[in-house]
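K.L.:
got a sequence here, can you model it:
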Amino acid sequence: MSKSMRVRVLTLLLVLGYGNVSASNHGDNDSARVTNYTPVATSTSGKKWFTFSPALKSSAYQTEESGTKQYKRWTGLKYSGYIRSYNQFRTMPQHNPLAPQADQLLTVNGLDIVNRVYTGYQEPMFLLRLEGTPTAKTWFQIEYSFDNQMMGIIREDSIANQVPGIGQTTNRRAMVYRIMQFKGYANTKVGDFTLVAGGGVNWAKLSPFTLANYQYRDDMFERYPWQPEGNSFGSYTRFYNEQNIARDQRWGNTGTQGFMLSGKNLPKGFGFTFIVGKSDNSGGFQTYLTKTPKNLIAIRVDKSIGVHKIGLNFFDQFGTYDNVGFRLDPRYDATVDPHYLGSKVRQQIITADGKFNFSKFKIYTEVGIGRFQDGLFTDRDYELLFNKKQEKDSITGLNYNWNNPLKAHCFNFQFDVLKSWFGVPLSAQVFSVRKSVANVNSESLNTANNHTVPTPTNINTNNDITVFPGAILDVGQMANNRWGTNIKHESAYGKLKVSAAWAFNKEWEDVSGLFSNRGNSISYWHQTNSFTTSRFTYFQKYAGPYQRNTSIYRRVYESYGITDTVVDYLKMYQTLNLNLAYKLKFFGRDLILNNFNTYNSVTDDNFNPIPVFTDKAFLRTFYEELMAFYNIHPKVTLVSFGSFEKVTGNNRVEKAYTTSGTTAQGIEYSPGDVIKDIYNNPILSTTSDQGATVQQVSWGYGLGIDYDFSSRAGLYVRNRWFGQNDKNFTLNKYKGMETTVELKIFF
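P.N.:
You can find the predicted model right below:
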């Protein structure tokens, strides 16, 4: 067979889907399977398809390094991935006036085929990763994801009566949303080097304050795009053992675009990572067309010292808003040809961190400083406007500088005590983050900077989903403009797994004046039906009937305004968590029970770390969750879920009218209408109806079944009933049912 014929046969086999299901492990962020997912259980199937090792005869090749050398090209070519179908039917006979838009929907891989609209979460249908070893010391990987929106119209007159452009709904038949991510690896005498490049998402992690992604707690009832292969009950067993869901090994990383070069096993224990390109809030590579270019440079240099490691991290995001600035150039007519000055932005964070592993305890710490400035003048603009050179930065936007490190610092100290020391395992965290460290690409939640949006036109609009004023934090979560402490105990008492935690944190400064709507507020993310409610309105602020909701990926924050006219206090937040898990035999088969509770309160006390259970707290929230997983057959698992959530405010939190009437300004109101001013800020009532505060209840329960055809294929069905109502904010109500069916096959 000729060489060209062998290449054609190889290509045909790749297209038809014959290849090895396993892959070499190269780097910390690659899994044993080519699907990128952490395997829960080892595959019991010994059947594998081909590993491509073409029988190319060794021949002499001229090389720059050694002249004549013999080796085999393209040995060990492998690939794998998955194919899946994710369909959902939802009916809501009772729902909010603004969302969802229809009583019923039927989605097929992210498209509502009943209402002919996209549903926001475009579920991947197909993932393929191809990798090979061109030489003995090099390796490459290409990753490709595919999503069919089922929107195409196939007809003979493919041009007539259709809107031009392949992006139009009537012309679109498929969407590729990760296009050819390339990854190369080389082993050399001085170390191992990996280069990642591509137009899709390059996942990266440097440190919690520079580049990382906070991992929210999720329940195990929902199915996830990153769900791994393996026996279904094995994933629930792992959840029981580790008290966490199985995630993509790159979970916790943040998304970037561009190029990433890393080096490991360098001389003297050194390593590095260098990233250049874009982050998720600086726009794509075409921002030069809208004249809002922002770019990212991030660097980490670390050194291993035995079992310990220390590192230096640098994060720099910078750019200009050429078409939207903070100050108009007075030499131009703003109505005819507006020009802007003060359009430069920079965001920088520098930290040092260390991981120290001792026999009886472990320490992780990171300390640094950060600044955020926008509305800066370039030297050229400053000279044009003031006819003199700029000697120091002139700023018309936010000026969170780091001249005073005490007011620009970030600090995180985590201390884990092993059971062998105290007899009881404990972990403690102390953190402090000032408002100048505002990085939405980090583990620290942004609660104090409304200028982190991609462009200034999105400040305080429904397109701003980067800031959460007054957010209640999870145990272990950090936020800027906060300092606090978390203490946690996790242990096993026989078959009973116990996790108990207590946390408190407090604001550093009052920043309510930055926000035009509900400036002095409290934000809480709803844990009941979090994934379901996030699909009512996708990635939007000021959603819902009272414009209180901020929808982000797989969860929704709701903001509750405080009506105080004088804010002479700093809010304090208290949290209690308790998780209990137990595994037992029921009729000879394994049964896992898991119960989770969390309680939060928010007060204006000077210092009160203890949760408050009375109306002294601005807001109190309680969440109860119970899940059960029953392995009725080696291939069949029954799953069930139940949850209850209650949110209660005191008389200083925004209120709704309880009667009908007219204000002194002539504005009519009805029961359930929020009492607010013309700027949508909550205020105290000036009518005889003094209103009533938040009394909100949410609930959800569901049943499901997992059927494993094999360790690499399964059918997963879920049915959830859900609802919410508020005694006083009567528009805030919904009730419905949804069914999801997923078929997933790994290859």
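
K.L.:
going forward, measure contacts and count neighbours with C-alpha atoms only.
P.N.:
Will do.

K.L.:
helix or strand right after the helix or strand residue 560 falls within?
P.N.:
Using DSSP states H and E, residue 560 falls within strand 555-561. Where DSSP H and E defines the elements, the next helix or strand beyond strand 555-561 is strand 572-586.

K.L.:
packing partners for that following strand?
P.N.:
helix 232-242, strand 496-507, strand 589-603 (3 or more CA pairs under 8 Å, 6 or more residues apart in numbering; DSSP states H and E).

K.L.:
could you check how far the lengthiest strand in the chain is from the centre of its chain?
P.N.:
Looking across the chain with DSSP state E, the single longest strand is strand 75-94. The chain centre lies 19 Å from the centre of strand 75-94; the measure is CA atoms, centre = their mean, to the nearest Å.

K.L.:
for it, packing partners?
P.N.:
strand 104-108, strand 126-133, strand 734-746.

K.L.:
how about these in a markdown table, adding mean neighbour count?
P.N.:
Listed next are the helices and strands packed on strand 75-94 as a markdown table, based on neighbours: other CA atoms under 10 Å:
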| stretch | mean neighbour count |
| --- | --- |
| strand 104-108 | 21 |
| strand 126-133 | 21 |
| strand 734-746 | 19 |
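
K.L.:
can I get these in a markdown table including distance to residue 58?
P.N.:
Shown next, in a markdown table, are the helices and strands packed on strand 75-94 (distance: least, CA to CA, whole Å):
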| stretch | distance to residue 58 |
| --- | --- |
| strand 104-108 | 50 |
| strand 126-133 | 16 |
| strand 734-746 | 35 |
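
K.L.:
what's the closest of those strands to residue 421?
P.N.:
Relative to residue 421, the nearest member of those by CA to CA is strand 734-746, separated by 44.3 Å.

K.L.:
tell me what the closest one is packed against?
P.N.:
So strand 734-746, by 3+ CA pairs under 8 Å, 6+ apart, packs with strand 75-94, strand 713-726.

K.L.:
next, the angle from that strand to strand 75-94.
P.N.:
160 degrees (axes from the mean of the first three to the mean of the last three CA atoms, to 10 degrees).

K.L.:
got the contact list for strand 734-746?
P.N.:
80-96, 229, 712-725 (CA atoms under 8 Å, 6 or more residues apart in numbering).

K.L.:
let's see it at 6 Å
P.N.:
Around strand 734-746, the neighbours that count as contacts under CA atoms under 6 Å, 6 or more residues apart in numbering are 81-92, 94-96, 712-724.

K.L.:
buried members of those into ChimeraX, please.
P.N.:
To isolate the buried ones among the contacts of strand 734-746 in ChimeraX, judged by 16 or more other CA atoms under 10 Å, type:
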select :81,82,83,84,85,86,87,88,89,90,91,92,95,96,712,713,714,715,716,717,718,719,720,721,722,723,724
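
K.L.:
here is the second sequence; please produce its structure so I can put it next to the first one:
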Amino acid sequence: MRTIVSLIVFACCVQFITAQSVKIDSVDAHGNTIYIGKKPIRNFSIDGSYNGLIYYRSFDSLFDGNQAEEKMILSNSDGGGEQRVLRLNFSGRPTINTYFKSDMFVAPSMRGPGYNTATSDKLGVEIGVNLEAQIHTDNGTAYLKFGGTQFTKLSRLTLWSTENKGESMFERSPWGGFQQAGQNYESYYSQGTISRDFTWGNKFLQGFTADIVKLPYNLESKLIYAKTPNNGGQTSYVSNNFNMSYGGNIRKIFGMNYLGVNSFNTRALTSDVNGKPYGYNVMTADGSYSFWQNDMVFSGEIGECRFVESTDLSENWAYAMDFSLLSKSNIISAPLTFHYYYIQPQFISLDAGFNTFLRDASANYNGEGGSGNAVGANISDIDYINGNRKGADVRTELNIEGLKVNLAYGISQEVEHLTNIVSYTHRINGIMFARVYPYRTVLGENESFNTTYRGYYETGSIDTTNPTYKPWEKLNFNTVECNLKYKINVLNKPLYMFYLGSLSTMQQDLSLYPVASDKAYMQIQYHEIESYYKVLEKIALAGYIGIETMKGNQYMKHGPNLKGKPTNAIGTGLGLGFDAEVSNSANVYVRGRWFDYKDKNNTFYTYKGFEGTVELRVYF
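P.N.:
Alright, predicted model coming up:
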């Protein structure tokens, strides 16, 4: 609180001094201001955003009883992690060829009365931590960024964030851009996507980045020296252990196509004194090529990784590849995408768009692929690629008299069978659970629940003593997904209806389709139905129904240590709410959700209750 008061006093003093200095300035005969002292920056602006949340929950039952049955949190932001509530951007252009920008953030943690009250009333203020600049020359343009809270990417196998093709519209996402009330549902229906801000598809980092474009010979480049969430960074100014990431790329542009080389690396020492270096080095080549009257687009990336473990300092080499072929309309008069990937288990790239297989790839490791990702043989959506996996998938979207049908099919197999641990994500009430238990691992008596940012996943184990288990055979995975979107008019007002569903199985035998019998070790289903009705020009009603089922066969055990019985769980969610447009730059989102979860075979894992949120988003 003292920090906030100090900032306010400082701002008032600056304003007072500025006001006094204006009185000293004079005007010449032509009405132009004569400045005594340095001439101020003319092109100076302040913009930003505010994202506040009022959150309330009430539990009928919670499996461990360690959280308050009823709780309200004021002036906060998204669940399952810290979010910046207030962002101020200060920018100016002192000359034609230079530009600067600095940011200030106010970020309260996800806490409230009754939980860690010693720190719950403190706001985290980050001021002057970000600086951006632009330099324009005849031979190129450089965009430089220094400090924290940057979002960027290189390539899918180096530095990337997964872009999921199907997502629920009911829960607000922190990367959602501003649109008028109900307009985001129209965008999702007509364009297949929604407005998103600069964080979407990018990785968070702190440090230095440079984007250099408009170079001679149609070249462009990016340079990075920073720390990511998987780096500890330099913990003290007296420490010689930097634990940083560095990399970059260079690309040659050929019209709509390109060829490029990418590199991303991490470096840390085993100790501050006489420490040995460990980490990973990834080098890839990527590109794209359009043909058949630019209807077909082939893109891909292939690369190699050198990984040095932090314990025995052993060195491992591995390679990976990722290729896609897109037909816009020539094959079936609709977009059609074919995708193939192959990632060896020793290919380590914690900040790439896939889950790394090894569990000890970083010193502060908290799950496969870095903090917040699943471990073991992961059963995931098609858009989430896993390490130690080879597979292919196909996706298309059809328009049948206004009914948009997005279909996807995926099949994959382990490259090597290295573990009997299996993991799978809880989608229906994931954000709610992450708000209650942010970034926790091995929850419950079977140590099977783990929370991530805006979600949680569960682990199970294959009983290797069962007579059908063959340790030399690889696990196989199948997934089918369906996303339906439809729009009708009710009383001359648009009504949007969406369905998002998937079925995934994991089994020992190779199959061309999901296995419905008990031969599958795990069967997982998600079904979500949403509706949005723009009842007034500035108000849209929202409704949601979701159900998920997780079922293991007789050879599965709950948790990573073979403690519990096979999973037989069902989770449900029922939601109501509305969006209200306050002005042309501010919206209010109100949501209420009734949730229920029960594992019939492991009754300890049960929760039920209600949560409500009131969110205000302002852009200025």
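
K.L.:
what stretch of structure 2 does the strand holding residue 560 of structure 1 fall on?
P.N.:
Per the alignment by TM-score structural alignment, strand 555-561 of structure 1 matches residues 455-461 in structure 2.

K.L.:
check the fit of the longest strand of structure 1 onto structure 2 and give the mean distance.
P.N.:
Here the mean offset of strand 75-94 of structure 1 against structure 2 after fitting is 1.5 Å, by mean CA distance after the TM-score superposition for structure 1.

K.L.:
give me the angle between that strand and strand 126-133.
P.N.:
Using the same axes, to 10 degrees: strand 75-94 of structure 1 against strand 126-133 is 160 degrees.

K.L.:
other SSEs contacting the helix ranked longest in structure 1?
P.N.:
Scanning structure 1 for the longest helix, with DSSP state H as the assignment, gives helix 3-16. Using 3 or more CA pairs under 6 Å, 6 or more residues apart in numbering; DSSP states H and E, no helix or strand is in contact with helix 3-16 of structure 1.

K.L.:
next secondary structure after it?
P.N.:
strand 60-63.

K.L.:
could you name the helices and strands sitting against that next one?
P.N.:
Counting contacts by 3+ CA pairs under 6 Å, 6+ apart, strand 60-63 of structure 1 packs against strand 67-70.

K.L.:
can you give the distance of the strand it packs on from its chain's centre?
P.N.:
Counting by CA atoms, centre = their mean, strand 67-70 of structure 1 is centred 49 Å from the centre of its parent chain.

K.L.:
what lines up against residue 590 of structure 1 once you look at structure 2?
P.N.:
By TM-score structural alignment, residue 590 of structure 1 lines up with residue 494.

K.L.:
its match: what's it in contact with?
P.N.:
488, 534.

K.L.:
look up how far residue 396 of structure 2 lies from it.
P.N.:
From residue 494 of structure 2 over to residue 396 of structure 2 the distance is 25 Å, taken as CA to CA, to the nearest Å.

K.L.:
and the strand holding residue 560 of structure 1, how far from structure 2 on average?
P.N.:
Mean for strand 555-561 of structure 1 is 1.0 Å (mean CA distance after the TM-score superposition for structure 1).

K.L.:
give me the helices and strands touching that strand, please.
P.N.:
Looks like strand 555-561 of structure 1 contacts strand 521-525, helix 530-534, strand 549-552 (3+ CA pairs under 6 Å, 6+ apart).

K.L.:
format those as JSON lines; extra columns: distance to residue 103 of structure 1 and mean neighbour count.
P.N.:
Output for those, formatted as JSON lines (distance: least, CA to CA, whole Å; neighbours: other CA atoms under 10 Å):
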{"stretch": "strand 521-525", "distance to residue 103 of structure 1": "24", "mean neighbour count": "22"}
{"stretch": "helix 530-534", "distance to residue 103 of structure 1": "14", "mean neighbour count": "20"}
{"stretch": "strand 549-552", "distance to residue 103 of structure 1": "20", "mean neighbour count": "24"}
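
K.L.:
which one of the ones you listed lies closest to residue 628 of structure 1?
P.N.:
Between those, helix 530-534 lies closest to residue 628 of structure 1; by CA to CA that is 18.8 Å.

K.L.:
and the residue lying closest to residue 397 of structure 1 once chain neighbours are set aside, how many neighbours?
P.N.:
Once flanking residues are discounted, residue 397 of structure 1 sits nearest to residue 375: 4.3 Å by CA to CA, 6 or more residues apart in numbering. Here the number of neighbours of residue 375 of structure 1 (other CA atoms under 10 Å) works out to 24.

K.L.:
I'd like to know how far residue 375 of structure 1 sits from residue 321 of structure 1.
P.N.:
Residue 375 of structure 1 is 9 Å from residue 321 of structure 1, by CA to CA.

K.L.:
shared neighbours of these two, anything?
P.N.:
By CA under 6 Å, 6+ apart, the residues touching both residue 375 of structure 1 and residue 321 are residue 343.

K.L.:
the stretch 251-400 of structure 1: strands as residue ranges?
P.N.:
Counting by DSSP state E, counting those that start in this stretch, the segments of the stretch 251-400 of structure 1 that form strands are 254-264, 270-279, 294-305, 308-320, 327-328, 340-341, 344-357, 361-376, 399-400.

K.L.:
what about the alignment partner in structure 2 of residue 296 of structure 1, how many neighbours?
P.N.:
Residue 296 of structure 1 maps onto residue 245 in structure 2, with residues paired by TM-score structural alignment. Neighbours of residue 245 of structure 2 under the rule other CA under 10 Å: 24.

K.L.:
how about residue 245 of structure 2, what does it touch?
P.N.:
Counting by CA under 6 Å, 6+ apart, residue 245 of structure 2 has contacts 225, 226, 227, 265, 266.

K.L.:
and the buried ones among these, selectable in PyMOL?
P.N.:
Applying 16+ other CA under 10 Å to those, the buried members can be selected in PyMOL as follows:
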select buried, resi 225+226+227+265+266
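
K.L.:
export the contacts of residue 245 of structure 2 to a markdown table and tack on distance to residue 148 of structure 2?
P.N.:
Shown next, in a markdown table, are the contacts of residue 245 of structure 2 (distance: CA to CA, whole Å):
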| residue | distance to residue 148 of structure 2 |
| --- | --- |
| 225 | 12 |
| 226 | 9 |
| 227 | 9 |
| 265 | 19 |
| 266 | 18 |
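
K.L.:
just want the angle from the longest helix of structure 1 to strand 75-94.
P.N.:
Going by the same axes, to 10 degrees, helix 3-16 of structure 1 makes 20 degrees with strand 75-94.

K.L.:
which residues sit against helix 3-16 of structure 1?
P.N.:
Contacts for helix 3-16 of structure 1 (CA under 6 Å, 6+ apart): none.

K.L.:
what's the burial count for the aligned residue in structure 1 for residue 550 of structure 2?
P.N.:
Under the alignment (TM-score structural alignment), residue 550 of structure 2 maps onto residue 647 of structure 1. Using other CA under 10 Å, residue 647 of structure 1 has 19 neighbouring residues.
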